[in-house]
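> From the sequence below, what's the structure:
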Amino acid sequence: MSQRQYFGTDGIRGAVGSFPITPDFVLRLGHAVGRVLRRAHQGAGRPTVLIGKDTRISGYMLESALEAGFSSAGVDVLLSGPLPTPGVAYLTRALRLDLGVVISASHNPYGDNGIKFFSAQGEKLPDEWELAVEAQLEEPPQWVDSASLGKARRLDDAQGRYIEFCKATFSAELSLKGLRIVVDAAHGAAYQVAPAVLHELGADVVAIGCSPDGYNINAGFGATAPQALVDAVRQHGAHYGVALDGDADRLLLVDGNGRLYNGDELLYVMVADRLRLGQAVPGVVGTLMTNLGVEQALARRGVPLVRAKVGDRYVLEELVARGWLLGGEGSGHLLALDRHTTGDGMVSALQVLQATMRSGLGVAELLADVTLFPQTLINVRLQPGQDWRRNDRLASEQAAVTRELGEAGRILIRASGTEPLLRVMVEARDGAVAQACAERLAAAAQAPA
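Alright, predicted model coming up:
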């Protein structure tokens, strides 16, 4: 397979004003995607795409550039305005559109932005499609004539439609009445949607991180900065707090005691709820970073965990390949494929809250069987040309530590995909042991190969 030049693991992303996040390139990108759509759509009428975005100031510029690119290729455009990434995926499928487009850099600061795409089924697109778009980008543009230009219009009540979808994933026999819930939307795409979903299901809602100004997305709020949520839960005497990231596909949760729960723990709660209902859970997909304590707790309940590469894209691919439904990663990207085709922070929050309401137990009680292993991560800077795989001292030390830990811990050594760093992670029942073992491995990694 050819190497992708522009697409990363989650679309195209970068600093606004630097290639490729510039209006001229994004116009060309829209045109190239439109050309690929037109070829696949021959004889079936004019293709239609939905464009949604988060709350970054640069979204206006990139939205206009994409719209022009699609129109110039003869593709119609629907504009939703600010909408969570999973909301774009849902509406693309529900409205029988040909493509969903999201302008967002997720949890990154406002100076970054990106473009990602969903298929007509609301799913991530395969590498082959991305390669076809990149090939089209190398071709000269083929502007359509005036009679063939695409039209653009606003999609009325996109947020309302998505709110109803989220509510429909929550049991009709339950409500959130009696619960005070703080919701933190990171000043991002869910700033209107998230409070409305919880309020309409009966909760007393306190909203923070819901006042975007184009510059404050993810700044001190949301899933990447959860202390604001912890403080607000305590201040308002709330039962729970829900934190999303800038495009609302990631979830962290806080209980009334101010305890923060990560994605690994929330995934376990979702699995346990299915098992309590008598539903089969043939397996769960995590990542290389999923906590060993969660894996062992699942195993005690007869549920195997398979580890994919880090990234929700790879978790999704593994779930689809195995025909399983539940997966996720510690950062809060959670997947319930019988509820949605992609990771959805609000839907995941509702699954966890539903489990507490159905069982009458708090999240801490639902996690009573799970003891997380302390993890130590050390980044080792690699020298130019250094091949850590051929480091005999590291290999020897890794074998020794593996023997010492046995089933009471594990090692993960992997190269960063973006920096000249080797990431050395050790987890063990004893945090001091994890720290000592990680330091031994890091020292060995720095030795000459």
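> can we go C-alpha only for contacts and neighbour counts from here?
Noted.
> mind listing the strands in the stretch 251-400 of the chain by residue range?
Secondary structure of the stretch 251-400 of the chain (DSSP state E, counting those that start in this stretch): strands at 251-255, 260-261, 284-287, 305-308, 326-328, 334-336, 375-381.
> Identify whichever of the ones you listed lies nearest to R234.
strand 251-255 (9.3 Å; Cα to Cα).
> The closest one packs against which elements?
helix 227-236, strand 240-244, strand 260-261, helix 345-359 (3 or more Cα pairs under 8 Å, 6 or more residues apart in numbering; DSSP states H and E).
> and these, which is most packed in?
Among those, ranked by average contacts under mean count of other Cα atoms under 10 Å, first place goes to strand 240-244 (a mean of 30).
> Following up with a second sequence; could you model it the same way so I can compare the two?
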Amino acid sequence: MTRKLFGTDGVRGRANEFPLTASTILSLASAVGQYFNRDQKRHRVVIGKDTRRSCYMLENAMTAGFTAAGLDVFALGPIPTPGVGRLTHSMRADLGVMISASHNPHFDNGIKFFGPDGYKLDDAAEAEIEALMMQNIAPVDALQIGRVTRLNDSIGRYVEYAKTTVSDRGRLTGLKVVLDCANGAAYKVAPLVLWELGAEVIPIGVNPNGYNINEGCGSTHPEKAAQAVLDHKADVGICLDGDADRIIIIDETGAVVDGDQIMALLAADWSRAGRLRHNTLVATVMSNLGLERYLEGLGVAMRRTPVGDRYVVEVMRKEGFNLGGEQSGHVVMTDYTTTGDGLVTGLQFLAMLKESDKPASALLNVFEKVPQILENVRYAQGTAPLENPIVQKVIQEGEARLGDTGRLLIRKSGTEPLIRVMGESEDSELLAEVIADIAQSVAEAG
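The predicted structure is shown next:
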């Protein structure tokens, strides 16, 4: 069957529109319950969420569907996505659910599923669940209806775990840190962790109202945090996104550093220490060519995957790698986490910063980037710009113009109605012309 619900990262869409309506999500939860009930055991599921107003609606719909299928539900409240992965495993739950649209605006939302090992469900499981939705699912007998428990210490559990990921060397006393939580899921957790580890914390983006998640703040809008670093003469700034599975770092000069530079720093450090498994970093096709060249100079290999942290994790698990991520700030360290974790990644950097006794800028400018341009072009639902012959011709012409000096990556976003037009080239002027031409053709077609 053609999959209609699941994309590259669970179920995504605009809240209260298909597929993120209460009735559809209730049906989805019932199908998930049917999927797990095949072994005739009593199952438990944990549900976390970010701070969007629509999370309450979706949480209640999922809870109704799960309990009607006989699953026991533990409601975690607002908690980062990696916290859901962690607690799914540590609580011996069969399923974890995170309700979030990550870095998207408040009017979007999504559902991410985690298996009992704390890793996201694979494509095969999602396809099977979607197929079950097409069937008539009988609710369980009244005596088998699931229970619902509000887990009041979920934040405390995650706080204590996050602190264990840095040793005594990671005590952050003496560091002044601007921390932008994007008015999202980490608004309580992240400031608490840094403060308990000794840092002086200047929090921003910690006043969610249901609508201001990611709005002018967080990893997608680091300008406010960068200014705060300068205003407060902070040592560093850390920006998380709405569900805290990605990170952007700001050095003491106010310069914004993306995931590629963070991964380069970690890969080099771990390689020197002999802890980088197979001496390999896993990154996506979006990562800068400069990162690959830098790692080659160190004798470190780099494996590229399709865009999406789930694909990074799939390769890491299959081949035994322990460090990977995305330019956007998802950094996956399977020694500590099962998915991208902005807070834990930030702690690793802060520990290195404290130990080095150097400014953040001296650590973070690891390699010289090849000029790269990314244009996000929004298109109307129901159109297919990349199938348009004119667009295809302009892309072919662009590839020919760049030749061996660069590369193009044109793709449809898996989470938003966007065409992402990315290119790299040593010739930055030529690159700008090529990207502009393609973006214009996509906009006219969409």
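> Let me see the TM-score of these two.
The TM-score (TM-score structural alignment, normalised by the length of the second structure) is 0.91; 439 aligned residues with a Cα RMSD of 2.6 Å.
> coming back round to it: can I get the helices and strands packed on strand 251-255 of the first structure in JSON lines with distance to L325 of the first structure?
As requested, those are exported to JSON lines (distance: least, Cα to Cα, whole Å):
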{"stretch": "helix 227-236", "distance to L325 of the first structure": "29"}
{"stretch": "strand 240-244", "distance to L325 of the first structure": "22"}
{"stretch": "strand 260-261", "distance to L325 of the first structure": "21"}
{"stretch": "helix 345-359", "distance to L325 of the first structure": "13"}
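> Can you tell me which of the ones you listed is nearest to V284 of the first structure?
Of those, nearest to V284 of the first structure by Cα to Cα is helix 345-359, at 15.2 Å.
> which residues in the second structure does that closest one align to?
Aligning helix 345-359 of the first structure against the second structure (TM-score structural alignment) gives residues 342-356.
> swap in stretch 49-60 of the first structure?
Taking TM-score structural alignment, stretch 49-60 of the first structure hits residues 45-56 over in the second structure.
> And the alignment partner in the second structure of E295 of the first structure, how close does it get to D427 of the second structure?
Matched by TM-score structural alignment, E295 of the first structure corresponds to E292 in the second structure. Relative to D427 of the second structure, E292 of the second structure is positioned 18 Å away (Cα to Cα, to the nearest Å).
> same question, F321 of the second structure
Distance, F321 of the second structure to D427 of the second structure, using Cα to Cα: 34 Å.
> And for G297 of the second structure?
23 Å.
> ok, those two, which is more surrounded?
Shown here are G297 of the second structure and D427; by other Cα atoms under 10 Å, D427 has more neighbours (14 against 9).
> check contacts around that one.
371, 405 (Cα atoms under 8 Å, 6 or more residues apart in numbering).
> roughly how far out does stretch 345-360 of the second structure sit from the chain middle?
For stretch 345-360 of the second structure, the separation from the chain centroid amounts to 22 Å (computed by Cα atoms, centre = their mean, to the nearest Å).
> A132 of the first structure is nearest to which of the helices and strands packed on strand 251-255 of the first structure?
helix 345-359 (30.6 Å).
> Now the closest one on the second structure. Mean distance?
For helix 345-359 of the first structure, the mean deviation from the second structure after alignment is 1.5 Å (mean Cα distance after the TM-score superposition for the first structure).
> looking at the first structure, which residue lies furthest from center?
Ranking residues of the first structure by C-alpha distance from their mean position (Cα atoms, centre = their mean) puts A147 at the top, at 39.9 Å.
> how close does the equivalent of that one over in the second structure sit to G70 of the second structure?
With TM-score structural alignment as the criterion, A147 of the first structure lines up with L143 in the second structure. Distance, L143 of the second structure to G70 of the second structure, by Cα to Cα: 9 Å.
> Likewise for L350 of the second structure?
In terms of Cα to Cα, L350 of the second structure sits 44 Å off from G70 of the second structure.
> now the helices for the stretch 151-300 of the second structure?
Using DSSP state H, counting those that start in this stretch, the helices of the stretch 151-300 of the second structure run over residues 154-164, 189-196, 223-231, 259-272, 289-298.
> For the match of stretch 49-60 of the first structure, measure first residue to last.
Per Cα to Cα, stretch 45-56 of the second structure runs 17 Å from first to last residue.
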